[in-house]
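1. sequence? don't have it. structure:
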């Protein structure tokens, strides 16, 4: 009985209605599935969580959940990672994170919502461009492009955990094979996400002990998402799926403006 009372009090502190809880569970499932190879779902989670928890607060709620899923991705694809490549991105990515910390600390929540929506929509534009271009040969892979990608990746991942499209384009430019692509990206996001944690705790105050316990409560759903992602990633027609993701992410991001 005491355990039931504790559970009820714990979850009630987040003041979420039934519909919001459904969205949270769906997003936790999507986080696991996205790390298992169903790319695009991660972008869907960002604006939905922002609507439920608030723009800035949601970045800290999502982050530990992403790290949990990143750990699995690293374990599964570790042998394919190109860790030397990540060294080239380090300084630019760190700079992008620090710029985002400063910007996020200077603006109010409404401005943060707008900035987050812009970041997500830009990510969608990159996804659309990626889908419609005929060849990756036109993508530069020089030092300037790499530094720009690292800077934008660091900024967008800190502002909204939305660096997926930017970094995908960069890794695509390097002509990485599929497993190398997934493994290298897995390590990049795990390291960057862990690096961000202290700033969310001490500067933005978006990660607390209670939010972390909330994240742990979502772990079974995330693991279920990982399992489902592995099973169904090859069963979903790629083009219709990606069109669906682009449309839903765009609509969710537009909602942040209102």
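-> That came in fine, so what should we check first? Predicted model, so just to flag it, every value in this text is computed and none were measured. Numbering: from 1, shown residues only.
2. When you work out contacts or count neighbours from here on, use the C-alpha atoms and nothing else.
-> Will do.
3. which stretches of the stretch 51-200 of the chain form helices?
-> 55-77, 83-106, 109-132, 143-160, 164-173, 178-202 (DSSP state H, counting those that start in this stretch).
4. Okay, buried residues for the second one please.
-> The one in question is helix 83-106. Buried residues in helix 83-106, defined by neighbour count with 16 or more other Cα atoms under 10 Å: 86, 89-90, 92-101, 104.
5. next one: that helix to chain centre, how far?
-> 15 Å (Cα atoms, centre = their mean, to the nearest Å).
6. got the contact list for the closest residue to residue 152 other than its chain neighbours?
-> The shortest distance from residue 152 to any non-neighbouring residue, by Cα to Cα, 6 or more residues apart in numbering, is to residue 96 (6.1 Å). The contact partners of residue 96, by Cα atoms under 8 Å, 6 or more residues apart in numbering, come to 150, 151, 152, 153, 154, 155, 156.
7. same thing but 10 Å
-> Counting by Cα atoms under 10 Å, 6 or more residues apart in numbering, residue 96 touches 90, 148-159.
8. Then residue 37?
-> 73, 182, 226, 229, 230, 232, 233, 234.
9. Generate a ChimeraX selection restricted to the buried entries among these.
-> Only the buried entries of the contacts of residue 37 go into this ChimeraX selection, using 16+ other Cα under 10 Å:
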select :73,182,226,229,230,233
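10. Would you mind giving the contacts of residue 37 as TSV with secondary structure and distance to residue 42 added?
-> Listed next are the contacts of residue 37 as TSV, based on DSSP: H, G, I helix; E, B strand; the rest coil; distance: Cα to Cα, whole Å:
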residue	secondary structure	distance to residue 42
73	helix	14
182	helix	14
226	helix	13
229	helix	12
230	helix	15
232	helix	16
233	coil	14
234	coil	18
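11. for the contacts of residue 37, which one is nearest residue 18?
-> Residue 18 lies nearest to residue 226 out of these, by Cα to Cα, at 24.2 Å.
12. could you list every residue that touches the closest one?
-> 29-38, 69, 72-73, 220.
13. Over to residue 86?
-> Contacts of residue 86 (Cα under 10 Å, 6+ apart): 93, 150, 184, 185, 187, 188, 191.
14. can we see that at 7 Å?
-> By Cα atoms under 7 Å, 6 or more residues apart in numbering, residue 86 lies in contact with residue 188.
15. here's the one I want to compare it with:
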């Protein structure tokens, strides 16, 4: 019997998960924000709670590629200022996962995805003015707010990317600082989340078996990311990401 059948997955299920994993790898090295589709697909194919544990290991693998690619561009003072708020958000997300049922988690993931789409539109509308008005970086209140929201969303739905994107753009980051800081931030946060996920039973031997099957897709997506990004229409791709994310979130809310 094929390994994926032993995990209760059909071949179409595994194929869909592999495509979503490849997109996750792509998002880590080329197209930030595309991972929201991966979150929705995993929560639709797998039980919503279990999907967060499977995704976390794959995210860490993708983070390793991102850190290697942009390792020299992180803004460490900004990362240090974010730590307390992010940890508070992760702790709140852990408490939520401990008491919430699978249906509730699925609905919350759907709502979070819709909110993050709205955040993305706000980011686009305010990106240029923010970069001009706030070249020195965001204030303490904004840092705490964004950090806590990023910690909560990444713990509950592995979907903190758009929140961090809005924060870093509001702080007036250049592209290289943006990519480097994001890479190190999510690598550190995802590694820190692992013990919480293990304690909640979200990471198990079975979830690790599925991660092993999907790991090659992450590698392929991450390696293909940078050369592919230079050849596609970024604006069109972003619109497709937003549209598919809205559809995925709607599915999760109605399922």
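-> In hand now; what should we look at? Everything quoted here is computed from the prediction, not taken from an experiment.
16. Quantify their similarity with the TM-score.
-> TM-score for the superposed pair, counting by TM-score structural alignment, normalised by the length of the second structure: 0.94. Supporting figures: 250 aligned residues with a Cα RMSD of 1.4 Å.
17. do you know which of the helices of the stretch 51-200 of the first structure lies nearest residue 248 of the first structure?
-> helix 109-132 (10.2 Å).
18. Count the residues that sit near residue 71 of the first structure.
-> 17 (other Cα atoms under 10 Å).
19. Not counting residues beside it along the chain, what's closest to the residue nearest in space to the middle of the second structure?
-> Taking Cα atoms, centre = their mean, the centroid of the second structure lies closest to residue 159, which sits 3.9 Å from it. Nearest residue to residue 159 of the second structure, sequence neighbours excluded (Cα to Cα, 6+ apart): residue 153, at 5.4 Å.
20. Correct me if wrong: that neighbour contacts residue 160.
-> Yes: in terms of Cα atoms under 7 Å, residue 153 of the second structure counts as a neighbour of residue 160; the distance is 5.1 Å.
21. ok so, going back, could the helices of the stretch 51-200 of the first structure be laid out in TSV, adding distance to residue 15 of the first structure?
-> Shown next, in TSV, are the helices of the stretch 51-200 of the first structure (distance: least, Cα to Cα, whole Å):
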stretch	distance to residue 15 of the first structure
helix 55-77	14
helix 83-106	25
helix 109-132	19
helix 143-160	22
helix 164-173	30
helix 178-202	21
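22. and the closest residue to residue 97 of the second structure other than its chain neighbours, how many residues sit next to it?
-> Of all residues beyond its chain neighbours, the one nearest residue 97 of the second structure is residue 156 (6.7 Å), with distances taken as Cα to Cα, 6+ apart. Residue neighbour count, defined by other Cα under 10 Å, stands at 26 for residue 156 of the second structure.
23. Identify the residue of the first structure aligned to residue 156 of the second structure.
-> Using TM-score structural alignment, the partner of residue 156 of the second structure in the first structure is residue 159.
24. do the same with residue 36 of the second structure
-> The alignment partner of residue 36 of the second structure in the first structure, by TM-score structural alignment, is residue 43.
25. Not counting sequence-adjacent ones, nearest residue to residue 14 of the second structure?
-> Residue 14 of the second structure sits nearest to residue 4 (Cα to Cα, 6+ apart), 7.0 Å away.
26. Can you tell me what that neighbour aligns to in the first structure?
-> In the first structure, residue 4 of the second structure lands on residue 11 (TM-score structural alignment).
27. just residue 215 of the second structure next, same as before
-> Per TM-score structural alignment, residue 215 of the second structure is aligned with residue 219.
28. What of residue 121 of the second structure?
-> By TM-score structural alignment, residue 121 of the second structure lines up with residue 128.
29. Not including adjacent chain positions, what is the nearest residue to that match?
-> residue 246 (7.5 Å).
30. Compute the number of surrounding residues for that neighbour.
-> 20.
31. Which position in the second structure pairs with it?
-> By TM-score structural alignment, residue 246 of the first structure lines up with residue 242.
32. Okay, that match and residue 158 of the second structure: tell me how far apart.
-> 17 Å (Cα to Cα, to the nearest Å).
33. got it, and residue 187 of the second structure?
-> With Cα to Cα as the criterion, residue 187 of the second structure and residue 158 of the second structure are 12 Å apart.
34. next one: residue 219 of the second structure
-> Residue 219 of the second structure is 19 Å from residue 158 of the second structure, by Cα to Cα.
35. So between those two, which is more surrounded?
-> residue 158 (24 against 20).
36. residue contacts, that one?
-> Applying Cα under 7 Å, 6+ apart, the residues near residue 158 of the second structure are 39, 52.
37. ok, 8 Å please
-> 39, 52, 55, 56.
38. Let's have these in a markdown table, adding neighbour count and distance to residue 211 of the second structure.
-> Shown next, in a markdown table, are the contacts of residue 158 of the second structure (neighbours: other Cα atoms under 10 Å; distance: Cα to Cα, whole Å):
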| residue | neighbour count | distance to residue 211 of the second structure |
| --- | --- | --- |
| 39 | 26 | 14 |
| 52 | 25 | 12 |
| 55 | 26 | 8 |
| 56 | 23 | 9 |
